[in-house]
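Novice: Okay, here's the prediction I keep looking at, along with the sequence it came from:
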Amino acid sequence: MRINKYIASCGVASRRKAEEIILERRVKVNGKIVEELSFNVDEKNDLVEIDEKKIGLNKNYIYIVLNKPEGYITTVKDQFDRPSVLDLVTDISERIYPIGRLDYETSGLLILTNDGDLTYKLTHPKHEVAKTYVARVKGIPSAEKMKQFEDGLYIEDYKTAPAKIRIIDKNEEKNYSICEIKIHEGRNRQVRKMCKAIDHPVQRLKRAAMGKITLKGTEIGKYRHLTTEEIEYLKAIK
């Protein structure tokens, strides 16, 4: 098994993060530092360590969906010592991490797991898993602006993939509207950048669904375990 896949399967980190850990020379196999991403591990016989701590294949997979509040980061820690979403799931002993990210100001659905293979699959660009957001934006987008949004917008050095947007509520007096937005990509702050590009900046943003997975009434700051059917659905995504 490739070393990055092995690390992910052990529930330590996603495959991408595992590659960073390897290149940082933090991984040892049978006492020797490994820094080749193509290195293969014998999962039955090799001793694998990260930061001098032994790791092994995880048999107890955890899958939860968290209703993330605003004001939490989705990384373990950052330079500003802001609270992390992991602070909200301290009663789970297994080491879990988010599938994808939500920015500090954004609330809503976040899936966390220790299943590295599933994380890799759902964050890989070739798997077009729709993400549904509810955004309060300044002003009321015109049909022309929404058509531009749906056709793709040039942001920084790339053009966004086709997306969907519809107005589900509006307040002309206070000059804002509530929009449902669906995208397949997961670039950094993409929804915010797309809304700004059509001159309707985001005021509040919440992710409501990832594919068919929803919050199902989960309160802000709380989480629930995915059902067997939901897990099977995610694993079946091609």
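Specialist: Noted; the coordinates are in hand.
Novice: Could you use CA atoms for every contact and neighbour count after this?
Specialist: Fine.
Novice: what about K170, which helix or strand?
Specialist: Remark: K170 resides in strand 164-171, with elements defined by DSSP states H and E.
Novice: Next one: G152 relative to I165, how far apart?
Specialist: 12 Å (C-alpha to C-alpha, to the nearest Å).
Novice: in the protein, which residue is closest to the centre?
Specialist: In the chain, the C-alpha nearest the mean C-alpha coordinate belongs to G100, at 1.4 Å (C-alpha atoms, centre = their mean).
Novice: Would you confirm that that one contacts T123?
Specialist: Yes: using C-alpha atoms under 8 Å, G100 makes contact with T123 at a distance of 6.3 Å.
Novice: Find residues that contact each of these two.
Specialist: Common neighbours of G100 and T123 (criterion: C-alpha atoms under 8 Å, 6 or more residues apart in numbering): G186.
Novice: Buried residues of the strand or helix carrying E19, list them for me.
Specialist: Assigned by DSSP H and E, E19 falls within helix 15-23. Residues 15-16, 18-19, 21-22 are the ones in helix 15-23 that count as buried (16 or more other C-alpha atoms under 10 Å).
Novice: The structure to be compared is supplied as follows:
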Amino acid sequence: MKGIEKDSMNTDTKGERLQKLLAHAGVASRRQAEQMILEGQVTVNGEIVTILGTRVQPQDKVAVQGKLITVPAESLVYYVLHKPTGVITSAMDPQGRKTVVDLLREVPQRVYPIGRLDYDTSGLLLLTNDGELAYRLMHPRYGVEKTYRVGIKEKPTDEALNQLRAGVVLEDGKTAPAKVREVSRIGEGLFRFLDITIHEGRNRQVRRMFAKVGYPVASLQRIRFGPLELEPSLSIGKYRALSATEVYKLQRAVQLI
């Protein structure tokens, strides 16, 4: 049976990625499911699919080695975590380090982080099993802003601040203009704090931006993601479910409603 060609497969933003669906159904881990797809063991509506990233709809019939699979119904859940430093933003880590999912072990559903916070970065992290919302919140098309509180060891010059606001040329291109404001000295230590707001999601972007203008980051915390702010009452390492109003605000921010 011929595999589905790239131009005929469903790779739009609707539905669920095939490898994720297989993992959710308990067929295999995500990585193992990807290998099964590449080896031609998976069919969708009777046709072999060998392209990773293919999306399937609830009405599609998915089979592995000829056996139809069923995915257990699962309600959509949404959580906010105050991520500590020293924790990996991932569902699992081959090196055995603690992950953010380890901190939500009491959550019965399988949830995934929306975007990433570096190992040495703390702050607001959203986790959900709502793939469509997660996709849109991470996609630059929707321009969802994230604000970070940055600690540096000396007062920045006006020139450095203006560079950050205008966009900084990094090895992977110039960043979009950022909003930057100085914050009065807070907490312990001799750091000066600034808040920077960006809508891109490049790897270690804030750290690289500050290093580029000559002020290496000493501490970094995300304090806002879209319409949601990190609450002082949410202790480091703790999490809570989002309210219906908070979910509504996130959905509205990415034009889902």
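Specialist: Great, that's in hand. These numbers were taken from a predicted model, which means no experiment stands behind them.
Novice: Fetch the TM-score of the aligned pair.
Specialist: Laid over one another, the chains give 0.84 as their TM-score (TM-score structural alignment, normalised by the length of structure 1), with 230 aligned residues with a C-alpha RMSD of 3.1 Å.
Novice: coming back round to it: G152 and I165 of structure 1: who's more crowded?
Specialist: Using other C-alpha atoms under 10 Å as the criterion, G152 of structure 1 and I165 rank with I165 on top: 20 against 16.
Novice: From V191 of structure 1, how far out is the more buried one?
Specialist: 11 Å.
Novice: Kindly report the same for I198 of structure 1.
Specialist: 11 Å.
Novice: okay, and the common contacts of the two?
Specialist: Common neighbours of I198 of structure 1 and V191 (C-alpha under 8 Å, 6+ apart) do not exist.
Novice: Skipping its backbone neighbours, what lies nearest the aligned residue in structure 1 for V80 of structure 2 in space?
Specialist: Aligned against structure 1 by TM-score structural alignment, V80 of structure 2 finds its counterpart in V65. Spatial nearest neighbour of V65 of structure 1, excluding adjacent residues (C-alpha to C-alpha, 6 or more residues apart in numbering): I111 at 4.4 Å.
Novice: Residue in structure 2 paired with that neighbour?
Specialist: Under the alignment by TM-score structural alignment, I111 of structure 1 pairs with L126 in structure 2.
Novice: same thing with K77 of structure 1?
Specialist: So, by TM-score structural alignment, K77 of structure 1 is matched to M92.
Novice: same deal with I140 of structure 1?
Specialist: By TM-score structural alignment, I140 of structure 1 lines up with K155.
Novice: So the match of V80 of structure 2 is in contact with G108, correct?
Specialist: No: between V65 of structure 1 and G108 there is no contact under C-alpha under 8 Å: 9.6 Å.
Novice: so what sits against both of these two?
Specialist: L215.
Novice: re earlier: which helices and strands sit right next to the very next helix or strand once past the helix holding E19 of structure 1?
Specialist: Using DSSP H and E, the helix or strand that follows helix 15-23 of structure 1 in sequence is strand 27-29. Secondary-structure packing of strand 27-29 of structure 1 (3 or more C-alpha pairs under 8 Å, 6 or more residues apart in numbering; DSSP states H and E): strand 48-50.
Novice: Check which residues of the strand it packs on are buried.
Specialist: Neighbour counts over strand 48-50 of structure 1 (16+ other C-alpha under 10 Å) mark 48-50 as buried.
Novice: for stretch 52-65 of structure 2, same thing?
Specialist: 52-56, 62-64.
Novice: Tell me which residues touch the residue nearest to V65 of structure 1, please.
Specialist: Counted by C-alpha under 8 Å, 6+ apart, I111 of structure 1 has contacts 63-66, 98-99.
Novice: make it 6 Å
Specialist: Neighbour list for I111 of structure 1: 64-65, 98-99 [criterion: C-alpha atoms under 6 Å, 6 or more residues apart in numbering].
Novice: how many neighbours does the corresponding residue of structure 1 for A244 of structure 2 have?
Specialist: Correspondence of A244 of structure 2 to structure 1, assessed by TM-score structural alignment: T228. By the measure other C-alpha under 10 Å, the count of residues near T228 of structure 1 is 9.
Novice: and T228 of structure 1, how far is that from I111 of structure 1?
Specialist: 14 Å.
Novice: Over to K182 of structure 1?
Specialist: For K182 of structure 1, the distance to I111 of structure 1 - C-alpha to C-alpha - is 17 Å.
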